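1. Got a predicted model here, sequence first, then my questions.
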Amino acid sequence: MDTITLLQPDDWHAHLRDGEALRRTVPDLAKQFHRAICMPNLVPPVKTVEEAIAYRQRILAHVPNGIDFDPRMVLYFTDHTPAEEVVKIKQSDAVNAIKLYPAGATTNSENGVSDIRKVYPVIEQLEEHQVPLLLHGEVTHSHVDIFDREKRYLDEVLVPLLRQFPQLKIVLEHITTADAANFVLEQGRNVAATITPQHLLFNRNHMLVGGIKPHFYCLPILKRQTHQTTLLEVATSGNPKFFLGTDSAPHAQSKKEQACGCAGCYSAPNAIELYAQAFEQMGKLDKLEGFASHFGADFYGLARNTKTITLVRQSIQVPAQLDYLDNDPIIPLYAGQTLNWSLQ
């Protein structure tokens, strides 16, 4: 194949940030995706439907002319989220879900849920109204090894949660392990997962061998090659429980390349080409459209897109850096490397 035409894909997990950052992040994402689930971990976080609608307007102000981009909004789950907010989500035509960050798990997660049992009354409403709960699936106990935190979350949090709320719609975000993939496979249709391009294309060797590569550092952290292999298998299998979510997370170069660098990979500029690279490695380019364009919309109960995009087999080099904030650039994922496909 020299060309691939897909229904326009959606990104079911993206960080756009706020303020000046939107000038970079919104056009990068909107040039390829029609919809994006916009993460709420701003400072301060997006905690109500009203705040989400206001954030959506700030995003829309940066969409380039002639591009049809539909930001789908998410609320930030805290220990104090009122159960009534779930009904407001259900009634909204722009807010689709609520995101649970365990407190301290990742960027701007300090206001996250300290103990999931505290918010069971709200989760009961999520189950009743079939509003998706999006999970950053890692425990945050300091004594648990960082490479084991996803597996421990499955055992200690998710198993009891689904026992209590068996019909709850859950998206386990950015899964990184064979354990998580198999867990999702074992559940009913109400449990799905997103997978990032970095977890399909790379493993912890890419980050650590020959020197630490800070632009491969993300949370959940890259795992062993055996986990990467399983993620590739399920992503390219055509199973509708797995769909595209980049977790594209912008941080300026100065914030990544320092003694305590931020977690996150900025994949937005070439996300669909990165996924095409991974699917081609598996000989499964015919499965890309389902993963990128069908399964996420189906899970969220939204209509599939009708417009298309076309990828052409044309080598492109990912820029070494991109303008971002003032004089502080951003280094995209795969910077300076060659991709086999380009967006026409």
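-> That came in fine, so what should we check first?

2. C-alpha only now, for contacts and for neighbours.
-> Will do.

3. I'd like the distance between Gln321 and Phe216.
-> According to CA to CA, to the nearest Å, Gln321 and Phe216 sit 15 Å apart.

4. neighbour count winner among the two?
-> Ranked by neighbour count (other CA atoms under 10 Å), Gln321 and Phe216 place Phe216 first, with 25 against 15.

5. Against that first model, consider the following:
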Amino acid sequence: FEPLMTLYLTDNTTPEDIKLAAKAGIPAVKLYPAGATTNSDAAVTNIDGLDPVLEALVEHNMLLLVHGEMTDSHIDIFDREKAFIDQRLAPITQRFPELKVVFEHITTKDAAEFVSSANDNVAATITPQHLMLNRNDLLVGGVRPHNYCLPVLKRNIHQEALRAVVASGSTRFFLGTDSAPHEQAKKETACGCAGCYSAWAALELYTQVFDELNALDKLEGFASHYGADFYGLPRNSGTVTLIKQPWNLSESIDLPNGRPIIPFMAGSQVQWQIKS
């Protein structure tokens, strides 16, 4: 297992920083609009001022990984991804067509259509929760804090659009869990943290989605090939075998400090598991 480290983009990042990052083997930078998600307060406040940095990314063949939401207070939280596409991402890809951009954890039909119609240097990741759930699963029958993440779950027409693009086998879309573990007490509170802890069972959950879509033949590309290819990295040589055998996800997982985390889809039955 080799983690790929990224550079946290801020208003103070310079082209020289990009040069040094590339020299150190860092493949990408992460763009968070300030305040868009957990721990993003130190991120970019002026995206329009990034052009010299974006030019440096192209020069040094580094990727731009984007959390794509506007954070203006007057923009409805369910509209922030589309607003980001219209006001920020589309202009960036037009000004820098050679810049490789990954639109991370997309949540809307608008994002799926944008990526599908953009140039070949634009791709996107999709999380298990945005394929499995919609905003009804967050709000109907009571607020369900362990389904709360950012970007927030959207209405079912957006969920269905995401399911359609992964079932299509398009190489522009690949696995990205955005897994974010938070202690139970920090989720079940008056102002809870955003994030779903999916990594511990993500592959099984993705497999269940692809099975539901009659698209198991598209799973390997989504999970193992398209991301590496877009990054220009070698594909993994190892293999994982999944078998169709139901099992129940844990209700909670205890941290070393004894405090519990409630995993994504806790207590539910999954139809696939990794063969040991």
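-> Sure, I can see it. These numbers come from a predicted model, not from an experiment.

6. State the distance from the aligned partner of Gln91 of structure 1 in structure 2 to Asp17 of structure 2.
-> Using TM-score structural alignment as the criterion, Gln91 of structure 1 maps onto Lys23 of structure 2. Lys23 of structure 2 sits at a distance of 10 Å from Asp17 of structure 2 (criterion: CA to CA).

7. got it, and Lys109 of structure 2?
-> Distance from Lys109 of structure 2 to Asp17 of structure 2, by CA to CA: 35 Å.

8. So for those two, which sits in the more crowded spot?
-> Lys109 (21 against 15).

9. wait, what's in contact with the more buried one?
-> 157-159, 161-162 (CA atoms under 8 Å, 6 or more residues apart in numbering).

10. Now with 7 Å, please.
-> Contact analysis of Lys109 of structure 2 by CA atoms under 7 Å, 6 or more residues apart in numbering lists 158, 161-162.

11. Just the closest of those to Tyr206 of structure 2, please.
-> Taking CA to CA as the measure, Tyr206 of structure 2 sits nearest to Leu162 out of these, at 12.5 Å.

12. how about the closest one, what's its match in structure 1?
-> Match for Leu162 of structure 2 (TM-score structural alignment): Leu231.

13. which residues touch its match?
-> The neighbours of Leu231 of structure 1, taking CA under 7 Å, 6+ apart as the test, are 178, 181, 200.

14. how about the residues you listed in CSV, adding distance to Val26 of structure 1?
-> Formatted as CSV, the contacts of Leu231 of structure 1 follow (distance: CA to CA, whole Å):
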residue, distance to Val26 of structure 1
Ala178, 32
Ala181, 30
Leu200, 24
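
15. These in helices, which ones?
-> 178, 181, 200 (DSSP state H).

16. So the second one versus Ala235 of structure 1, what's the distance?
-> Which is Ala181 of structure 1. For Ala181 of structure 1 relative to Ala235 of structure 1 (CA to CA), the value is 9 Å.

17. now the match of Gln91 of structure 1: how far from Gln159 of structure 2?
-> Lys23 of structure 2 is 39 Å from Gln159 of structure 2, by CA to CA.

18. who has more neighbours, the two?
-> Shown here are Lys23 of structure 2 and Gln159; by other CA under 10 Å, Gln159 has more neighbours (21 against 11).

19. Am I right that the more buried one is in a helix?
-> Yes. With DSSP: H, G, I helix; E, B strand; the rest coil as the criterion, Gln159 of structure 2 is located in a helix.

20. Could you check which of Ala181 and Ala235 of structure 1 has the larger neighbour count?
-> In terms of neighbours (other CA under 10 Å), Ala235 is the more surrounded of Ala181 of structure 1 and Ala235; the figures are 29 against 23.

21. Report the central residue of structure 2.
-> His105 (2.6 Å; CA atoms, centre = their mean).

22. For the stretch 201-344 of structure 1, which segments count as helices?
-> For the stretch 201-344 of structure 1, the helices defined by DSSP state H, counting those that start in this stretch cover 204-208, 225-235, 253-256, 271-281, 288-289, 295-300.

23. Now tabulate the ones you listed in JSON lines and tack on distance to Arg56 of structure 1.
-> Shown next, in JSON lines, are the helices of the stretch 201-344 of structure 1 (distance: least, CA to CA, whole Å):
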{"stretch": "helix 204-208", "distance to Arg56 of structure 1": "34"}
{"stretch": "helix 225-235", "distance to Arg56 of structure 1": "29"}
{"stretch": "helix 253-256", "distance to Arg56 of structure 1": "26"}
{"stretch": "helix 271-281", "distance to Arg56 of structure 1": "22"}
{"stretch": "helix 288-289", "distance to Arg56 of structure 1": "27"}
{"stretch": "helix 295-300", "distance to Arg56 of structure 1": "18"}
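
24. That'll do, ta.
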